[in-house]
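1. Dropping a prediction and its sequence here:
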Amino acid sequence: MKVLKKLLFVLSCSVLAQSAYAQQASDGVVKIGILNDQSGVYADFGGKWSAEAARMAVQDFGGKVLGVPIEIVSADHQNKPDVASGIARQWYDTEKVDAIMELTTSSVALAVQGLSKEKKKITMVTGAATTDLTGKQCSPYGFHWAYDTHALAVGTGGALVENGGNKWFFLTADYAFGYSLEGETSKFVKSKGGQVLGAVRHPLAANDFSSFLLQAQSSGANVIGFANAGLDTANAIKQASEFGITQGGTRLAALLFTLAEVKGLGLKAAQGLTLTEGWYWDQNDENRAFGKRYMEKTGRMPNMIHVGTYSTVLQYLKAIQKAGTDATEPVAKLLHEMPVEDVFAKKGKVLPNGRMVYDMYLFQVKKPEESKGEWDMYKQLAKVPGDEAFLSVADSGCQVTQ
């Protein structure tokens, strides 16, 4: 009888242990989705290269969390909110994805964050720019890493106004991201005593910017601000160079431009551009070491979107490990509380609205004769402290935590 009771006790303990284990890591795997543009104008900006950075984070974490494997899945949303929402819904409902990250394109990020809020799932955005993600459309489960339109406006906009670029004309992508970037930069330019002389909207993936550039040139502006990204910005800058616009003294402000696009455009066309990024491979030994590892895997150096995605995956896994579960509520709570300290951000902090605050940097693209190597493209002009670069919760418009 005693042996039977002992056996029943052992069996009951085993059942309880298995139950607790199931609660710790649901479905026997932690699955992270990287959802972004992998075939369109932002394919180099983030694309499959962000998925590679996510896999590096998993590898560096050890491949498992809470004793179960970590899996990265990825998909191309084609810059279409309905396509992205359909993929996200399928991932959540049938493929048991625990969190979705990257989310290039603001309209896509807003749509997926909204769906994720309904389903109580975590999103960590690195590829989209709109401040609405942590503003009027914020979510208790939504986090915004890497950059946003306010940080870009403070960095690039502020530097040019302070250096005589006080008359602006915008070429703006005709969707949420473009409006937000134009609006944020316009406010900042005006607050510094500058003027906005006009703006023109262009469709996503435009090929011919000639009429837009002529409007900008005839406005009398001394700065043309490109409130777009990816190939749109690269093509507009290339055509502006071909038209000789900068030879007349007009400056070009690439409000969202990263190392990937500078490399694609080339130093001859991109030289002199002022831009803001949150990370550059040649800033210090730690960044150089990471860049070398990434180069060995991909054949290219990473930009802030790629390394930002690495950071989000790593931070998410750290939160799961600390929480002892992959359940959304405790993990989201820790993501708000934990400092961010990794190769991407130093002394980073996450505000109650989900905005990760860290220092940004103002760079100028080198002239061809200044470059010492294939990826030697930037010279750092200034550091923009995080508390200046990003909006406070009170100024963000987020009502969730107010």
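-> In hand now; what should we look at?
2. Could you use CA atoms for every contact and neighbour count after this?
-> OK.
3. centroid residue for this protein?
-> Nearest to the geometric centre of the chain sits residue 126, at 2.1 Å (CA atoms, centre = their mean).
4. separation between that residue and residue 283?
-> 20 Å (CA to CA, to the nearest Å).
5. try residue 137
-> 34 Å.
6. Now residue 203: closest residue in space that isn't a chain neighbour?
-> residue 174 (5.3 Å; CA to CA, 6 or more residues apart in numbering).
7. Touching, that neighbour and residue 204? I think so.
-> Yes - counting by CA atoms under 8 Å, residue 204 is a contact partner of residue 174 at 6.6 Å.
8. who has more neighbours, these two?
-> Set side by side, residue 174 and residue 204 show more neighbours around residue 204, with 18 against 15, by other CA atoms under 10 Å.
9. Could you list which residues are in contact with the more buried one?
-> The neighbours of residue 204, taking CA atoms under 8 Å, 6 or more residues apart in numbering as the test, are 173-175, 232.
10. From residue 229, how far out is it?
-> On the measure of CA to CA, residue 204 and residue 229 end up 9 Å apart.
11. and what of residue 163?
-> Counting by CA to CA - residue 163 and residue 229 are separated by 24 Å.
12. okay, these two: which has more neighbours?
-> residue 229 (26 against 8).
13. Report the spatially closest residue to that one, excluding sequence-adjacent ones.
-> Nearest to residue 229 is residue 256, by CA to CA, 6+ apart, at 5.5 Å.
14. Quick check, the residue nearest to the centre of the chain in contact with residue 308.
-> Yes - contact criterion CA under 8 Å: residue 126 and residue 308 qualify, at 6.1 Å.
15. alright, now check it against this:
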Amino acid sequence: MTDFNRRTLLTGAAATAAFGALPTWQARAQAANTVRIGVLNDQSGLYRDVNGPGSVACVRQAIQDSGVTARGINVEVVVGDHQNRPDVGATLTRQWIDRDNVDVILDVPTSSVALAVNTIVRERNKIFLNSSAATSDLTGAQCSPNTIHWTYDTYMLAKSTGGAMVRAGGDTWFFLTADYAFGHALERDTSNFVRQAGGRVVGGVRTPFPGTDFSGFLVQAQASRAKVVGLANAGGDTINSIKQAAEFGLTRRGTKLAALLMFISDVHSLGLETAQGLVCTETFYWDLNDRTRAFTRRVLPNMPGGSLRPGMGQAGCYSAVMHYLKTVAEMGVPAARASGVDTVNRMKAQPTDDDAMGQGSIRPDGRRIQPSYLFEVKSPRESRGPWDYYKLLQTTPAEEAFRPIAEGGCAFLRT
């Protein structure tokens, strides 16, 4: 997916190709009123179902729902596969910004890729709307005035899921950690909450990313006699870890699994028979309320297979684009494109509100805050039908869900 024409989906300006080239003056006017959004994610690997084409579908739905095309604003969407490699993600980002005039980089699962994108976007004074990379360093040590961290992060996941497990008696932990930036950050943040609650981390192992065979690591986890095995991984790694733990009989021996980042597509892949009883934290669930159900009905026909329910990373893409396009419409395209920092500051100055993620706000450090939800996966008997997978255990208010701004150490706030 390196050719620009193959990676570009046009919305608003799409009719141009059907009716021939526009006159020069009209083409210039259209170009002056066009914004370009680059959706950068895993289109072919272990995060494909978590993000991939589903994120693109949610972005296109946001463009339609925003109504900006009726106001004469053209929106072009460029799609790229970063293959979960920082070098590939960095190369695409530079090409998009320097050659293809992309204004916004969006989504970017895999924290190592996101941290690379974060640096480039700041250098070019563009915008990074991160929906799917989890590292809390994006609003801490690596914070940027050009970046908004939208959907979730390792601090929030650790506090909600990790905290719940400790309160339920899981006071000794062993970590299976994906060996890259996201896994390290999730293990770090969860370990801090375990220790603060009086628990202990008795061991851990760094697993290759991506991984397929976790059996040897699970033997080490069992030998540690930890009450909880924390899975500091995601996507296919989480699915394989849980399946192999079930096959190995780890949970039958009394050990609890803490899926520190799990998506509804993971539950679907596992099946309720295997996933039942697991707890996870999300900021979106398609069946949470009337607004989330309405959003899901609109986007569902364009989701992969016409049946995959959007997960929180994909819903976050919708929410972020809705707020960005609202800001573009208020500022005007030339002003919004002129400075990424100015546009981000404008986005921070007003509350967010959309059907997918509901109401929220964006802090000065770029952290979008909203409530987080702790869910338990239903048993097959409890489920009422397809994709009815979660029951809500608790809600953490927005002001408590994420790391306090004073604890993040965001450097640009001090300058």
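-> Looks like it came in fine. Bear in mind that the values here come from a model prediction, so they are computed numbers and not experimental data.
16. Quantify their similarity with the TM-score.
-> The TM-score (TM-score structural alignment, normalised by the length of structure 1) is 0.92; 381 aligned residues with a CA RMSD of 1.5 Å.
17. closest to residue 106 of structure 1 among the contacts of residue 204 of structure 1?
-> residue 175 (8.3 Å; CA to CA).
18. Count the neighbours of the residue opposite that closest one in structure 2 once aligned for me.
-> Aligned by TM-score structural alignment, residue 175 of structure 1 pairs with residue 180 of structure 2. As a burial measure, residue 180 of structure 2 scores 17 neighbours (other CA under 10 Å).
19. OK, contacts around residue 180 of structure 2?
-> 111-112, 209.
20. try 10 Å this time
-> Residue 180 of structure 2 makes contact with 110-112, 206-210, 233, according to CA atoms under 10 Å, 6 or more residues apart in numbering.
21. would a markdown table of the residues you listed with distance to residue 374 of structure 2 and secondary structure be doable?
-> Converted to a markdown table, the contacts of residue 180 of structure 2 look like this (distance: CA to CA, whole Å; DSSP: H, G, I helix; E, B strand; the rest coil):
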| residue | distance to residue 374 of structure 2 | secondary structure |
| --- | --- | --- |
| 110 | 23 | coil |
| 111 | 23 | helix |
| 112 | 26 | helix |
| 206 | 26 | strand |
| 207 | 26 | strand |
| 208 | 28 | coil |
| 209 | 27 | coil |
| 210 | 26 | coil |
| 233 | 18 | coil |
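22. May I see those residues arranged in a markdown table, with distance to residue 198 of structure 2 as well?
-> Shown next, in a markdown table, are these (distance: CA to CA, whole Å):
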| residue | distance to residue 198 of structure 2 |
| --- | --- |
| 110 | 31 |
| 111 | 29 |
| 112 | 31 |
| 206 | 24 |
| 207 | 27 |
| 208 | 30 |
| 209 | 31 |
| 210 | 32 |
| 233 | 24 |
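23. Can you name every helix or strand that the top helix by length along structure 1 contacts?
-> Counting residues, the longest helix found in structure 1 (DSSP state H) is helix 2-24. Applying 3 or more CA pairs under 10 Å, 6 or more residues apart in numbering; DSSP states H and E, we find helix 2-24 of structure 1 packed against helix 304-323.
24. and the helix it packs on, which stretch of structure 2?
-> With TM-score structural alignment as the criterion, helix 304-323 of structure 1 aligns to 312-331.
25. ditto for stretch 114-129 of structure 1
-> Counting by TM-score structural alignment, stretch 114-129 of structure 1 corresponds to 119-134 in structure 2.
26. What residues of the matching stretch count as buried?
-> Buried residues in stretch 119-134 of structure 2, counted by 16 or more other CA atoms under 10 Å: 119-122, 125-134.
27. can you tell me which of those residues lies nearest to residue 92 of structure 2?
-> Of the buried residues of stretch 119-134 of structure 2, the one sitting nearest to residue 92 of structure 2 (CA to CA) turns out to be residue 120, at 10.7 Å.
28. For the closest one, which three-state class applies?
-> helix (DSSP: H, G, I helix; E, B strand; the rest coil).
29. Does it touch residue 126 like I think?
-> Yes - under the criterion of CA atoms under 10 Å, residue 120 of structure 2 makes contact with residue 126 at 8.7 Å.
30. Nothing else from me, thank you.
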